[in-house]
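In: no sequence on hand, only this structure:
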């Protein structure tokens, strides 16, 4: 199986996940899914206002927005592309 799950988190958000909240109940609940555990985990953490993830976004932003991705850069190979500073 091939997947394409990517997430961009700030250091503050990573520290929050590891130091401020207990994600194991959510992980246990998601482990019952047949597939998509990682996609569901990060989507839930980032869009649930009650969790309060630093750098997350409110679901209202998703409902009012047309883009399908918030951020994304997939670099499959360094052989053909050279990325300069943005």
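Out: Okay, I see it. Model, not experiment: these values are computed from the prediction.

In: all contacts plus neighbour counts: C-alpha atoms, from now on.
Out: OK.

In: contacts only, for residue 26.
Out: Listed by CA atoms under 8 Å, 6 or more residues apart in numbering, the contact set of residue 26 reads residue 41.

In: in what helix or strand does it lie?
Out: helix 24-30 (DSSP states H and E).

In: tell me what the helix or strand following that helix is packed against?
Out: For helix 24-30, the succeeding helix or strand toward the C-terminus, using DSSP H and E, is helix 37-47. Secondary-structure packing of helix 37-47 (3 or more CA pairs under 8 Å, 6 or more residues apart in numbering; DSSP states H and E): helix 24-30.

In: hold the first one in mind and look at this next one:
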């Protein structure tokens, strides 16, 4: 992977263009301050086209209550229903 060095000031002035070039070209960019590398901008790894996370998690949960049980107390329902007007 090729690497290009630019100053933080130049990056600030042209950040969207620099990010676009890293994204499209795949070249890393080193950000420098006073000639010293302070950060690196590298292309992200390609996203996997596998199974979406929500499908991978399907069926992995554990039901700890009965379906008719509630996590709220009966008083909470009563408090919601009573409104003063």
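Out: That came in fine, so what should we check first? Since the model is a prediction, treat every value here as computed from it, not as a measurement.

In: list the TM-score for the superposed pair.
Out: The TM-score (TM-score structural alignment, normalised by the length of structure 2) is 0.22; 41 aligned residues with a CA RMSD of 5.0 Å.

In: tell me which residues in the helix holding residue 26 of structure 1 are buried?
Out: residue 30 (16 or more other CA atoms under 10 Å).

In: show me which helix runs longest in structure 2.
Out: Looking across structure 2 with DSSP state H, the single longest helix is helix 8-25.

In: and that one, which residues are buried?
Out: Quick answer for helix 8-25 of structure 2 (16+ other CA under 10 Å): 8, 11, 18-19, 22.

In: how about the following helix or strand past that helix, which residues are buried there?
Out: Using DSSP H and E, the helix or strand that follows helix 8-25 of structure 2 towards the C-terminus is strand 28-33. Residues of strand 28-33 of structure 2 classed as buried: 28-32 (neighbour count, 16+ other CA under 10 Å).

In: residue 5 of structure 2 against residue 30, yeah?
Out: Yes: using CA atoms under 8 Å as the test, residue 5 of structure 2 is close enough to residue 30 to be in contact (4.6 Å).

In: list the residues that contact residue 29 of structure 1.
Out: Contacts of residue 29 of structure 1 (CA under 8 Å, 6+ apart): none.

In: look up how far residue 40 of structure 1 lies from it.
Out: Taking CA to CA, to the nearest Å as the measure, residue 29 of structure 1 falls 11 Å from residue 40 of structure 1.
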